[in-house]
Every structure is written in structure tokens, then in C-alpha cells.
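[1] Please find the sequence and the predicted model below.
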Amino acid sequence: MNTLARDSDDFRVALWNVDHNGIENNGDQERWEVAMSVLAEIQPHVVLRNELTRADKFGERAVWAEANALGGLIPFLAPASPESVNPTGVFVDPSLIQPVAFFKHVVGMWHPICQPVVRLAGAPRPLTLAAFHLCPFDGDQRATEARRLVMLGGAAAIIGGDRNSYPHRTDLEKNPLPDWSKISDRRHVQHRTIDRAGERVHDTRPDEILAGEHDGPPVFVDLAYYAAMELGQSDALEPTASLWRTDQGPRQRIDSIYATPLVATALRELKVISDERVVKASDHALLVADFSLSALCAVLTPEGATAA
């Protein structure tokens, strides 16, 4: 069972890339049903989703089916692009969260970014949420998309998605980065490497852009590293993909939830779930970030003001 206890001070954010939305080409949706049962047990206040495949069709019927399966969440869907039928989406719990704006970053995006802005009950300042899914095959495109995400770091924010690339720090990672000489999927080698000074190297640029320190504090904090280093939760750095394939080397941590630095201080726990049901539903692990709601509201309260 994936059931995680939730208390009144909990603010829970889930991130999951459910392969092709759990729906097979023949219409079989058993994987989607498994995914929904897993998420329902998690009881998230926010769900950041990748690969809501063709969910923009038929009046966004699949989006509303997911929102209803998760207890009546409010859904937001970024548009599909001419290049991809796999939009990103965000779902929020109306019992705690009031949406105040919705932005869709489309221009130059392989997968447009889904960005609702919300207000938490008891928090005067808004919180930006965003689901992203970086380009799977072009390192330069991924870097451009990561720079677009940096724009969201000017306010309190929690963002998450599939980087399709690697962490820029490797000292605490569970698995080494791929040895390209041993990877049988040679397309994967081209897709996940970039040129630096005439040498093909692992692509870590998106994470460097989002969470690199660059002689000062980062724009975003990778919550897995925060959990590991500040909270002593080494399991937060478990790899996330691929849970299915063996021709692309050992599993890697390519999915991450990020937060702006002050928001990150409200984190209590980050879990990476890859049990039997998660593996049945998708080739990506499920990430769950638990924040202290009171601490988060304090971060979102201007100095000298009092939260409602």
C-alpha cells in the first residue's frame, strides 16, 4: 500500500510522469486506473503531471476524469504542441487552494509549461505551481526550456517534472551516470549527451540552470538534495527512471521537484515510490513532497503581517 498518513499541517505535492497517461493504443486503460488508485491513496493537495497524452481531446474528458478520480481536484492543462501529444498538467485541491491565475508557456516549448498561480488558505502571498517536461532529444532545447523555467523563480514557487537529463551534482546519487560504451540504445546516447569543448558529455545543463549556485544561492532548490542533506533522508535521491527499460543503463534520477529557497525550508519529507503498482502504471517513479503547511504559510506571509 502507498497510503501515507496526512495530518492537518501537511501540504502534499505529487509529481508523476505516467507513460502515455496509462492508456494503451488499443484503448486499454488499466495502467491509468492503477495510477489513479495510487494517487488517491497518496491524498495529494497538488499533482504535477507529465504525459497527459491526448487529454486535450474530447472536451478534455481525460483531464476531468483524473480530477474526479482524485476527489474533485481542479485541473489545469497546458496545450499539446505540434511536436507532442503529451501535455503537462496541474491538479489542485480546492479545499485548501484557491487558483488566482493560469499561464501557459508555449512559444519555443517542446512540451508547453503548465503554470497556475494559487493562494493557500492562511497565506497572503501567492504561490506559483508548474509542471514541466523537457525535450527528450535535444540538449540545447532542454537548456532553453530550463531558462524559461528560471523566470518562475522570481516569486515563491514549486515546480516539477521530467528533465530528460541528469543532476549536475553526482556526489550523493545512488547510481553512477551511464557508461555510454555499454548502452545498447545508441539513440539514447545522442539524446542524453551534449557537446562541451569538443567532447560528448552527460547533459546536466538543465539542473545546473535551475539549481546551480553560480557564486551565490540557486534560483531553485532540488528538494531531493534538500531532503538528503538537510533532513537526513538519503532515500530521497533514489533514481526515478526508467523502471521498465534495461538498454539505457542503470536507473537515473531524471524527475525532480524544485522549490524556491525559502519555500524549500518548509519541506518535511520527500519520498520516491517505485513499488509494484507504480511500476505497473509507468516507467517513472512517483515523487511525493510533504511540506509543513504552517511553515509554508509563514514563508508566504509578508514580514510584519499576520496570516489569516
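    Sure, I can see it.
[2] can we go C-alpha only for contacts and neighbour counts from here?
    Noted.
[3] how far does stretch 191-207 sit from the chain's center?
    22 Å (C-alpha atoms, centre = their mean, to the nearest Å).
[4] And that stretch, what's buried?
    Buried residues in stretch 191-207, counted by 16 or more other C-alpha atoms under 10 Å: 191-194, 202-207.
[5] Between which two of those is the distance greatest?
    Greatest spacing in the buried residues of stretch 191-207, by C-alpha to C-alpha: 191 and 207 (16.0 Å).
[6] what's the spacing between the nearest residue to residue 146 once chain neighbours are set aside and residue 187?
    Take residue 146 and drop its neighbours on the chain: the residue closest to it by C-alpha to C-alpha, 6 or more residues apart in numbering is residue 206, 5.3 Å away. Residue 206 is 20 Å from residue 187, where distance means C-alpha to C-alpha, to the nearest Å.
[7] Likewise for residue 254?
    To residue 187, residue 254 is 17 Å away according to C-alpha to C-alpha.
[8] Between those two, which has more neighbouring residues?
    residue 254 (20 against 11; other C-alpha atoms under 10 Å).
[9] Quick check: that one touching residue 240?
    Yes. Here residue 254 reaches residue 240: they are 6.3 Å apart, a contact under C-alpha atoms under 8 Å.
[10] Only the buried residues of stretch 12-31, if you could.
    12-23, 31.
[11] from those, which two are the most distant?
    By the measure C-alpha to C-alpha, 12 and 23 form the most distant pair in those, at 25.9 Å.
[12] Tell me how many other residues surround residue 304.
    6.
[13] Shouldn't it be within a strand?
    No. Per DSSP: H, G, I helix; E, B strand; the rest coil, residue 304 lies outside any strand segment and is coil.
[14] picking up where we left off before, filter the buried residues of stretch 191-207 down to the ones in strands?
    Within the buried residues of stretch 191-207, residues falling in strands by DSSP state E are 193-194, 202.
[15] of these, closest to residue 236?
    Using C-alpha to C-alpha, those come closest to residue 236 at residue 202, 21.8 Å.
[16] Below is an additional structure, to be compared with the one above:
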Amino acid sequence: MAQLRFVCWNLEGNGAGDPEVRRAAAETLRRLQPDIVLRQEMFRADERGHTIFNEQCRELDMQGVLGPGACTAILFNPRRLNLVRDWSGDRGPHFVLPPTAITLKFPEAGPDASPFNVVSFHFAYASAEQRQLEAEWTTTWADKGWQAPDDSRHVLPAIYGGDANSYPEPGAPGDLPLPDLSAIQDRPHRLHRSRRGPDGVRVPDTEPDHTLRTAGLEDVARHLATAEGGDPAALARTVNSSASHGPDSRIDRVYVTAGLLPAVTGVEVHEVSLGVSDHHIPVVTMDSTVFADVLTGYPRTSART
């Protein structure tokens, strides 16, 4: 079965300015054989005319788009995917760390197949209210119109991945439990990852996940774990527990519009050492034939641009 592989990684500080860390990170990504890489914390990758970013693309033999402020990026395999549009500057004022959003074509699906949007996001670290605003605006890339060659219009399918700095809503058996806030020793962090509930008591922040799923985006790990014969390993941690920041958590997640779910064949989390990054790497695989079929048969409806 031919596959497409989507990799999502918040590489801490983009290697913290250390070329050796970046090279080790590139080797890790090469082993994962990605077709699309959704990156967060691309800090300083835009310096000296994108020198660092261009090097990171070359090391993976990929093309890429670096989003506003070198906060996020998307790299893609140019032998399988073609860049159609860069949307990254369209929603800048609403984000502390702006997302990267692009439209890609999958030539294997044929010339009449729908393109699809890809979004790399990194929601705000310190404010639940800001994350809520960012999540709401992020959903707009699941509502982008496209004019097909036959002049019909439809909403583009979309794939999202990033660091949500918040928790998934409960409800998936086997998912990591929400933290006991009183056990988080770092009081600012306790504030950053929570919000006031209706009774005035602070609760772990799950609103960004709720917002994305309300807009029709599905957490692929949750989908795969709850499907018949599902794989609970898809719900593995992406951030390790610590004395100051609380228990293991699934902060990094990949979402897709529901029409793409039939193509999803696997979700795994590739763990990396803390010397490289403080986040592990979710990897989503899709059956490329099913993915192509979905794009070819994507329903034509009215849509906003």
C-alpha cells in the first residue's frame, strides 16, 4: 500500500541556535520519511535571507514555506506535491505565533482532483483566551473556497497539525487524563494551561480542541483510537511529565476535515530525547490511493473565499 506521511514537530527553539541539534533533528525527520512536515518554533530561520530555513529544506530534500515571523513552517516533498497558494499572511494580526497555511495539489490524484489546505499552528502559550481566539481563526482554512476546472466551487479539504498548548477534551477511552491542576507546581504554568469554569474554579483548558472539532475538524489520533479495532497507542503522550509542569500530555495534535478520515491508516508518536526537543513527533499515515480518491470525488458545494 502506497502511503503519504504527515509529520508534526515542535522542535524546541528550532535547535536553540545550535547547528548540531538541527542536523540531528534533520536526521530524525529523514528516518520518518515524511511527505509533509508541519513545524513549530522556527525561530531565527528567517535570518540572513532565510539561510537556516533553506538549509533545513535542503537537508530533507524538500521545499517549504516559512510563515510570518519564523514561528511556524510547512515542508513538502516536491516529487509528490505541488504548491498552489500561500495563505500565511491572511490572518496575521490575530495570532501571537502566526500559523503557516498553504494549498497543495497531489498530482497522483489527477488534474481534476481538488487541492487541499495544510496548516501548521502554534497556539499561544500564556493565555487561554488568546488560544480560543486563535483556534477560532484557524478554522477559517477549513472554509476556503476553490473553483474547479468545470467552474463548480467547493470547500477545500484541510489538514492541520501543531502545538495546541492545551488539552484534548475527554471522551476517548485510553486518552491521557486531564491534569489535576493542584499538582502542577509552577503556578504561572498552572494559570497558562487553565481557564475559569462556570463556577469560578479553574479547569484544564480544552477549548481549542472543542473549537476545532465543532468546526468539523477531527483529531486523527482520537478517530483512530475509537474506531472499531482501534489503536489506543495513537493517543500517546507528546510531552513528558515534569515536576513543575504536570503529567504526560497530548499537547501536539493533527486534525483533518472529516472527508479525509477514510484515508487515515495510522497514527504513531515518535519519541525524541529531551536533549533534542521537549516535544515528541506525531506521525500520521494515509493510504495515498484512498487520499487521491477522496480528492477526486470531493463534493462540489458553494464556499467562501
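    Nice, I can see it. Note that the structure is predicted; figures quoted are calculated from it, not measured.
[17] Quick TM-score on the pair, please.
    Overlay of the two chains. TM-score (TM-score structural alignment, normalised by the length of the second structure): 0.88; 281 aligned residues with a C-alpha RMSD of 1.8 Å.
[18] hang on, the residue nearest to residue 146 of the first structure packs against residue 163?
    Yes. Between residue 206 of the first structure and residue 163 there is a contact at 7.0 Å, judged by C-alpha under 8 Å.
[19] what is in contact with the two at once?
    Counting by C-alpha atoms under 8 Å, 6 or more residues apart in numbering, the shared contacts of residue 206 of the first structure and residue 163 are residue 142.
[20] Translate residue 295 of the first structure into the numbering of the second structure.
    Aligned by TM-score structural alignment, residue 295 of the first structure pairs with residue 290 of the second structure.
[21] what kind of secondary structure is its match in?
    Strictly by three-state DSSP, residue 290 of the second structure counts as helix.
[22] thinking it is in contact with residue 265, fair?
    No. Counting by C-alpha under 8 Å, residue 290 of the second structure sits too far from residue 265 to count as a contact (10.0 Å).
[23] And the two? Which one has more around it.
    Taking other C-alpha under 10 Å, residue 290 of the second structure and residue 265 do not tie; residue 290 has more neighbours (19 against 16).
[24] Grab the nearest non-local neighbour of that one.
    residue 263 (5.1 Å).
[25] what do we get in the first structure for that neighbour?
    By TM-score structural alignment, residue 263 of the second structure lines up with residue 266.
[26] What of residue 67 of the second structure?
    In the first structure, residue 67 of the second structure lands on residue 78 (TM-score structural alignment).
[27] Would you enumerate the residues in contact with its match?
    Residue 78 of the first structure touches 87-89, 104-105, 112-114, counting by C-alpha under 8 Å, 6+ apart.
[28] and the nearest residue to it once chain neighbours are set aside, what is it in contact with?
    Distances taken as C-alpha to C-alpha, 6+ apart put residue 114 closest to residue 78 of the first structure, at 4.8 Å, once the chain neighbours are dropped. With contact set as C-alpha under 8 Å, 6+ apart, residue 114 of the first structure has these partners: 76-78, 88-90, 102-105, 130-132.
[29] Please check which part of the second structure the helix or strand hosting residue 114 of the first structure corresponds to in the alignment.
    Assessed by DSSP states H and E, residue 114 of the first structure sits inside strand 113-120. Aligned by TM-score structural alignment, strand 113-120 of the first structure falls on residues 99-106 of the second structure.
[30] returning to that earlier point: looking at the buried residues of stretch 12-31 of the first structure, which are in helices?
    Assignment to helices by DSSP state H places the following of the buried residues of stretch 12-31 of the first structure there: residue 31.
[31] a markdown table please, covering the buried residues of stretch 12-31 of the first structure and showing distance to residue 54 of the first structure.
    Output for the buried residues of stretch 12-31 of the first structure, formatted as a markdown table (distance: C-alpha to C-alpha, whole Å):
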| residue | distance to residue 54 of the first structure |
| --- | --- |
| 12 | 27 |
| 13 | 24 |
| 14 | 21 |
| 15 | 19 |
| 16 | 17 |
| 17 | 14 |
| 18 | 13 |
| 19 | 12 |
| 20 | 9 |
| 21 | 9 |
| 22 | 11 |
| 23 | 10 |
| 31 | 16 |
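[32] Just the buried residues of stretch 12-31 of the first structure: which are in strands?
    Checking the buried residues of stretch 12-31 of the first structure against DSSP E, those in strands are 12-17.
[33] Can you classify residue 187 of the first structure as helix, strand or coil?
    helix.
[34] May I see the buried residues of stretch 155-171 of the second structure?
    Residues of stretch 155-171 of the second structure classed as buried: 155-169 (neighbour count, 16+ other C-alpha under 10 Å).
[35] on that earlier part again, quick check, the residue nearest to residue 290 of the second structure in contact with residue 295.
    No. Residue 263 of the second structure is beyond contact range of residue 295, at 10.4 Å (criterion: C-alpha under 8 Å).
[36] Which of these two has more residues huddled nearby?
    Ranked by neighbour count (other C-alpha under 10 Å), residue 263 of the second structure and residue 295 place residue 295 first, with 23 against 19.
[37] Who are the packing partners of the helix or strand where that one lies?
    Element membership for residue 295 of the second structure (DSSP H and E) is helix 288-296. If you count contacts as 3 or more C-alpha pairs under 8 Å, 6 or more residues apart in numbering; DSSP states H and E, helix 288-296 of the second structure packs onto strand 3-10.
[38] Just tell me the aligned range of the strand it packs on in the first structure.
    Using TM-score structural alignment, strand 3-10 of the second structure pairs with 10-17 in the first structure.
[39] what does that stretch contact?
    43-51, 160-162, 256-257, 282, 284-293.
[40] cutoff 6 Å now
    For stretch 10-17 of the first structure, contacts defined as C-alpha atoms under 6 Å, 6 or more residues apart in numbering pick out 44-50, 284, 286-293.
[41] One more: stretch 202-221 of the second structure?
    132, 135, 166-169, 193-197, 234-235, 254-257.
[42] Which members of those residues occur in helices, if any?
    132, 135.
[43] show me where the second structure has helices.
    13-16, 19-32, 47-60, 128-138, 187-192, 207-214, 220-226, 288-296.
[44] Ok, which of these comes nearest residue 104 of the second structure?
    Between residue 104 of the second structure and the helices of the second structure, the tightest spacing by C-alpha to C-alpha is seen for helix 288-296, at 11.4 Å.
[45] mean offset of that closest one relative to the first structure (after superposition)
    Overlaying the first structure shows helix 288-296 of the second structure at a mean distance of 0.6 Å from the equivalent residues (mean C-alpha distance after the TM-score superposition for the first structure).
[46] so how far is that helix from its chain's centroid?
    That offset, for helix 288-296 of the second structure, works out to 20 Å (C-alpha atoms, centre = their mean).
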